[in-house]
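>>> Please find the sequence and the predicted model below.
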Amino acid sequence: MHDDSQPAPPAPLKTPGYFVVFEGGDGSGKSTQVNAVCRWLESQGRETVRTREPGGTELAERIRELLLDPRHAPVDSVTEALLFAAARSTHVRTVISPALERGAVVVSDRFLDSSLAYQGVGRDLGEDWVSTINDRAVNGTLPDLTVVLDLPVDEARRRRETREQAAAGTTDRIEAEGEDFQHRLREVFLRRASAAPERYLVLDARASVEDLTAQIQQRIAHDLDHPDAAVSTATGGDR
C-alpha cells in the first residue's frame, strides 16, 4: 500500500521561461491539448517549444522506440526506469533547460510524474527510488504547471480501442498493460496533484475539447501575467 500523506512535490527552479507539462493516461487527449496550447501561445507571439517524453532529442527518440516496441517485451522494471531517466537527462539538458533559460515556453507531453506513476507505482519500484534516479536527470528543472487530464479507465480503454480500429494500429508495450495497472497510474497523478494544487491543474477529460482548451489557456495566461506568484524556491540540481 502506498502512503497518501507524502510531502508535496519539489518546486521548480526559477527561470525566465515557463514549463508546462501534460499528464494523464493514454487516450485522455493530451496530444490534442498540447497542439491547441502551442498554437495559442504562438499566436500570442511567445516562443514555444513543443516536445514529448520519452523523446525530444534524436537520442531520446531512439530510446523511445526501444521502450515502446512490443517486440522487446518483457523489459525488466529497473532497466525500463533507467532508460526513461537516460532519455530525460538528454532531453532536459539539450532542449528543455536551454529553452527556459532564453525565456521560451516549453510544452511537454509527459515528464517526471509519468515515471513516478508508471515505474514507481505501476512497476512497484517505489516513487522514492524512481525520484532518486531522476534527480540528476531533471537537474532541478521541474514544471511550473502540470495539467492532469483525468479520465476513468474504462473510458480511456474505449478511446484507445476506437483509435486503434480507425488507424489499424497496434498497442505499444506500455499501453498493453491491464486495467489494474491503469487504475494505479490514475491514482498517482491525482494524489500528486492534491499534494501541490498550486502547481497542478486537474481537468475532467470527458469535457469537450473546447472547454478543456479554454480552462488551460486561462490558467497559463494567469501564470504568465503573474510570474512572481509562482513558487520560486530552488530545489535540487547542480547547475
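Perfect, thanks for sending it.
>>> from here on, contacts and neighbour counts on C-alpha atoms
Noted.
>>> hang on, isn't V34 packed against V106?
No: contact criterion C-alpha atoms under 8 Å: V34 and V106 do not qualify, at 10.5 Å.
>>> Mutual contacts of the two, please.
Residues touching both V34 and V106 (C-alpha atoms under 8 Å, 6 or more residues apart in numbering): R50.
>>> Not counting sequence-adjacent ones, nearest residue to R64?
Sequence neighbours aside, P54 is the residue nearest to R64 in space, at 5.3 Å (criterion: C-alpha to C-alpha, 6 or more residues apart in numbering).
>>> next up, a second structure to put side by side with the first:
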Amino acid sequence: MTREPGGTSGAELVRELVLSGAAKPFGAEAEAVLFSAARIDHVDRRIRPALATGSWVLCDRFTDSTRVYQGLSGVEAPILNAMERISLDGVRPDLTIVLDLDPEIGRARAASRRGDDAADRFESEAAEIDEARRRAFKRLAKSDPKRCVVIDASLPSPEVSDLVWRTVVDRLHPARYV
C-alpha cells in the first residue's frame, strides 16, 4: 500500500511542498512537474520493485489525479501525456477505482478527519472546483471503462469496501495469480 504524492522519502518531501501551498505561486505546470518528479521516485523505488516480486500495489491516487487536478488548472493534455510517459516508463495500473462522492460530503469527511488542523492546499479551494474535479474523474472513468470503475462512496463504509473487493475479484481474477 502506498500513496501519491508520497510513498518514498523524496516523494513525501514533494507532498509537503505541494500540500502546504508553497508550490502554488509557481503555477500549475510547475506543480505538475513536481508531481512527476515525485512519481518517478515513487515508481522507481517503491512500485516497480514491488511488482518485480509479484506483489500487488494498492496506491491512493496516481496519474489520473494529476491529469484531473493539473488539467483543470490549465496544464495542457500534451504536457501531461509527456510527463506521464516519462514518469511511468511503462508501468500502468490494471485497475483504477474512482470513489465518487458529493463534494459537500467529502469536505465534511475531510474536516472531520483533520480535526483542528488546517485544510491543505486542495481542501481549501472553492467547492465549485471539487465539483469540476468530480465531473472530470467521471469523464476519465467513462473514457477508459476497461481500467476504471466508479463506486458510490456515499454508501456505508462496509458496502463500499464490499463493492471495491468485488470489483477487484471480478476485474483481476486473483485465483489465477495465486
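Thanks, I have it. Only a predicted model underlies this, so the values are computations on that prediction, with no experimental measurement involved.
>>> What lines up with the residue nearest to R64 of the first structure in the second structure?
Using TM-score structural alignment as the criterion, P54 of the first structure maps onto P5 of the second structure.
>>> cool, and V107 of the first structure?
Using TM-score structural alignment, V107 of the first structure sits opposite L58 in the second structure.
>>> Do I have it right that that match meets T2?
Yes: counting by C-alpha under 8 Å, L58 of the second structure does reach T2; the two are 6.3 Å apart.
>>> Name the nearest residue to the aligned partner of A119 of the second structure in the first structure, ignoring sequence neighbours.
Using TM-score structural alignment, the partner of A119 of the second structure in the first structure is T171. Distance criterion C-alpha to C-alpha, 6+ apart; nearest residue to T171 of the first structure, sequence neighbours excluded, is E164 at 7.5 Å.
>>> how close does the one you found sit to A104 of the first structure?
35 Å (C-alpha to C-alpha, to the nearest Å).
>>> Quick one: residues contacting the spatially most central residue of the second structure.
Nearest residue to the geometric centre of the second structure (C-alpha atoms, centre = their mean): R61, 1.8 Å. Residues in contact with R61 of the second structure (C-alpha under 8 Å, 6+ apart) are R3, E4, P5.
>>> Please convert the residues you listed to JSON lines, extending it with distance to D152 of the second structure, secondary structure and neighbour count.
Shown next, in JSON lines, are the contacts of R61 of the second structure (distance: C-alpha to C-alpha, whole Å; DSSP: H, G, I helix; E, B strand; the rest coil; neighbours: other C-alpha atoms under 10 Å):
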{"residue": "R3", "distance to D152 of the second structure": "21", "secondary structure": "strand", "neighbour count": "15"}
{"residue": "E4", "distance to D152 of the second structure": "22", "secondary structure": "coil", "neighbour count": "21"}
{"residue": "P5", "distance to D152 of the second structure": "24", "secondary structure": "coil", "neighbour count": "29"}
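>>> so which of these comes closest to W165 of the second structure?
R3 (18.7 Å; C-alpha to C-alpha).
>>> Not counting sequence-adjacent ones, nearest residue to the closest one?
D60 (4.4 Å).
>>> In the first structure, what sits opposite I151 of the second structure in the alignment?
Checking TM-score structural alignment: I151 of the second structure goes with L203.
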